[in-house]
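Asks: No sequence on hand, only this structure:
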């Protein structure tokens, strides 16, 4: 058995593997929201209620991907349900790539500024790396097109605007507190690159 089998359609769309991936992502999503617990409480105490939806970035990206797997497992007959699914799939790809790379980059940036490494950092690096990789692996099995991708792009850019306008961005390592402007600029550039990568991956998927 060659290594290429593990990213083949036969392996990646096997229902047993899809269910395994679904539950891994579902549990990771729940853990992610728990991880954001203190920031969610802090936001509810200090910010308007409507801003809460923009706080838990990575868990929401993971939630989008988890839901996207259901559209592979159970293909809806309704056109409208499919359209909703396509938007969720586009959001899954853009946000998983963006926040997967973002979290890893911020951890390494914090280390470079003197933040002490902890075992949780390695866990986050592994889990967020997996987020980005699985999104790019599964884009070819998703049914979204450029309209859904545009909606996902606008939502992700809106999320950036909310994060850095109202200071509800993910809490940073203390060594980066004086570099929020640089983090903001990096985040917006990363969003644009994630949109571009998602579009290129979608084009490649349509050719294959």
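Replies: Looks like it arrived, so ask away. Nothing here was measured: the structure is a model prediction, and the numbers come from that model. Numbers count the residues shown, from 1 in each chain.

Asks: make it CA atoms for all contacts and neighbour counts henceforth
Replies: Fine.

Asks: so what does the helix ranked longest in the chain touch, helix or strand wise?
Replies: Among the elements of the chain assigned as helix by DSSP state H, the one spanning the most residues is helix 79-112. Applying 3 or more C-alpha pairs under 8 Å, 6 or more residues apart in numbering; DSSP states H and E, one finds that helix 79-112 contacts helix 57-73, helix 119-138, helix 146-165, helix 180-207.

Asks: Residue 44: which of the ones you listed is closest?
Replies: helix 146-165 (14.5 Å; C-alpha to C-alpha).

Asks: For residue 137, which residues are in contact?
Replies: residue 7 (C-alpha atoms under 8 Å, 6 or more residues apart in numbering).

Asks: before we move on, back to that, most tightly packed of the helices and strands packed on helix 79-112?
Replies: helix 57-73 (a mean of 22; mean count of other C-alpha atoms under 10 Å).

Asks: just checking, what packs against it?
Replies: By 3+ C-alpha pairs under 8 Å, 6+ apart, helix 57-73 packs against helix 15-35, helix 79-112.

Asks: let's bring in a second one:
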């Protein structure tokens, strides 16, 4: 009975209408996310070095990589099964999963932390909470269906730690509510720790690929 339930869930997740729905939702979310970060990206280009702008839109970039990963699931022959093709797909998928877990959890935590310290939460905060929780959950669920391995996931961690270092060295991290400004040191530590945690969760999900259902 358990095997039947697991098989049904697997088939549901990989059903093409489900994949198409998630692809559309993630693509729209990615587009909205870059609009959301538009002001900060423009400010970064105007006031700091232009190369730092790539490190500003964390969540949309994570969503972009995951959207591309869904494209690979829908069209597995899109990239030729050569060593180079598999390497490119693996890195994109690893970035999509590891960064989506990290920034999904991070955004929700920051929203809840700001609310706990007296920030007034509006409907947009709750919308962002739901959407970012969705980012993390879908990344965890779909990691087992992708081709990337532990090393590609580790490379995603390297990118995250580089991103974290740039964010808190040059102050290009996502703009925080005023109530969290005094907690910047703790947020930095939490952010970098969450990068490692996201890798560990990803490695755990990779291990589930060995489970036969």
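Replies: Okay, I see it. The structure presented is a predicted model; accordingly, all values stated were derived computationally and were not measured.

Asks: Drop the TM-score for these two in here.
Replies: TM-score of the superposed chains, computed with TM-score structural alignment, normalised by the length of the first structure, equals 0.95; 206 aligned residues with a C-alpha RMSD of 1.6 Å.

Asks: one step back: looking at the helices and strands packed on helix 79-112 of the first structure, which is nearest to residue 42 of the first structure?
Replies: helix 146-165 (14.2 Å).

Asks: corresponding residues in the second structure for the closest one?
Replies: Mapping helix 146-165 of the first structure onto the second structure (TM-score structural alignment) gives residues 150-169.

Asks: before we move on, the earlier item: could you identify which of the helices and strands packed on helix 57-73 of the first structure is most buried?
Replies: Of those, helix 79-112 is the most buried (mean count of other C-alpha under 10 Å), at a mean of 22.

Asks: what angle separates that helix from helix 57-73?
Replies: Counting by axes from the mean of the first three to the mean of the last three C-alpha atoms, to 10 degrees, helix 79-112 of the first structure lies at 140 degrees to helix 57-73.

Asks: Tell me which residue of the second structure lines up with residue 196 of the first structure.
Replies: Checking TM-score structural alignment: residue 196 of the first structure goes with residue 200.

Asks: whoops, I mixed them up, residue 105 of the first structure
Replies: Match for residue 105 of the first structure (TM-score structural alignment): residue 109.

Asks: before we move on, what about residue 128 of the first structure?
Replies: In the second structure, residue 128 of the first structure lands on residue 132 (TM-score structural alignment).

Asks: Any idea which of the helices and strands packed on helix 79-112 of the first structure gets closest to residue 98 of the first structure?
Replies: helix 180-207 (5.4 Å).

Asks: Surely residue 33 of the first structure touches residue 53?
Replies: No. Judged on C-alpha atoms under 8 Å, residue 33 of the first structure makes no contact with residue 53 at a distance of 11.5 Å.

Asks: measure residue 76 of the second structure to residue 195 of the second structure for me?
Replies: 28 Å (C-alpha to C-alpha, to the nearest Å).

Asks: for the residue nearest to the spatial centre of the second structure, what are its contacts?
Replies: Note on the second structure: the residue nearest the mean C-alpha position is residue 100, at 1.4 Å, using C-alpha atoms, centre = their mean. Counting by C-alpha under 8 Å, 6+ apart, residue 100 of the second structure touches 59, 62-63, 66, 135-136, 139.
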